[in-house]
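Visitor: Sequence and predicted structure, then a few things I'm wondering about:
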Amino acid sequence: MTKMTKLALAALLGMAVLSTTASANPNKGKKIYMKKMKAKCGFSGAKFATKHTQDEWEKIKNAGKFAGEAAKICPGLKLKEKYINDVYDFAHEYASDSGNVPSC
């Protein structure tokens, strides 16, 4: 391979690795739920996540209404902007139609 091809391949691999670490994480969302939300909600993360299907959670998130929906499910909850993507990934991962059950 030429030096240019090797450089391009290395750049592509580097971008793939960096983009993976920059994305939201269901496990981080579970930790946020346990620390910041569970007391306000009064029930487990499994019950929170199963309030909607994966498609419903996706529609809510795409409409920009995830924080409002979380507040409707857990009255009095004010979800910070920086937590929304991780908590969304948690809710989507463990939605009612996913077949997954979180350990919280």
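Guide: Yep, that arrived.

Visitor: C-alpha only now, for contacts and for neighbours.
Guide: Noted.

Visitor: Regarding the most centrally placed residue in the chain, what is its secondary structure?
Guide: With distances taken as CA atoms, centre = their mean, the residue of the chain nearest its centroid is residue 89 (1.7 Å). Three-state call for residue 89 (DSSP: H, G, I helix; E, B strand; the rest coil): helix.

Visitor: Excluding sequence neighbours, find me the nearest residue to it.
Guide: Across the structure, with CA to CA, 6 or more residues apart in numbering as the measure, the residue nearest residue 89 apart from its sequence neighbours is residue 26 (4.7 Å).

Visitor: then this one, side by side with the first:
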Amino acid sequence: MTKMTKVAVAALLGLAVVSTTASADVNKGKKIYMKKMKSKCGFSGAKFATKHTQGEWEKIKGAGKFAEEAAKICPGLKLKDKYINDVYDFAHEYASDSGNVPSC
């Protein structure tokens, strides 16, 4: 292998690792719901996620109103910005039209 090919492969591998760790995580969102949101909401994560379809969750997140919608569903909830992407991934994964059911 040439030196240039080795550098290109290393850069591609590095980029793959960085992009994976920077993305949100469904399981992390589930844990955040269980620890930070369930007591405020008073119901399971499955009930929270099924309040909307996947398309509706996408529109809400795209409009930048995910935290507001979560507060409407769970009165008194103030979702920190650092949790929004993970909780969104959780809600999107287990939305009413997804066919998936979380274990929380």
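Guide: Yep, that arrived. Not measured: the values here are computed from a predicted model.

Visitor: Overlay them and tell me the TM-score.
Guide: Comparing the two superposed chains by TM-score structural alignment, normalised by the length of the first structure, the resulting TM-score equals 0.97, with 104 aligned residues with a CA RMSD of 0.7 Å.

Visitor: Residue 49 of the first structure: what's it in contact with?
Guide: For residue 49 of the first structure, the contacting residues are 90, 91, 92, 94, 95, 96, taking CA atoms under 8 Å, 6 or more residues apart in numbering as the criterion.

Visitor: picking up where we left off before, would you confirm that the residue nearest to the centre of the first structure contacts residue 32?
Guide: No. Proximity of residue 89 of the first structure to residue 32 does not meet the contact threshold set by CA atoms under 8 Å, at 11.3 Å.

Visitor: The longest helix along the first structure vs the second structure, average offset?
Guide: Scanning the first structure for the helix with the most residues, using DSSP state H, yields helix 3-22. Between helix 3-22 of the first structure and its aligned stretch in the second structure, the superposed structures give an average distance of 1.0 Å (mean CA distance after the TM-score superposition for the first structure).

Visitor: contacts for the helix or strand following that helix?
Guide: Beyond helix 3-22 of the first structure on the C-terminal side, the first helix or strand identified by DSSP states H and E is helix 26-32. Applying CA under 8 Å, 6+ apart, the contact partners of helix 26-32 of the first structure are 45, 83, 85, 86, 87, 88, 89, 90, 91, 93, 102, 104.

Visitor: returning to what we had before: aligned against the second structure, show me the partner of the residue nearest to the centre of the first structure.
Guide: With TM-score structural alignment defining the correspondence, residue 89 of the first structure maps onto residue 89 in the second structure.

Visitor: Test my guess that residue 98 of the first structure contacts residue 56.
Guide: No. Under the criterion of CA under 8 Å, residue 98 of the first structure makes no contact with residue 56, lying 12.0 Å away.
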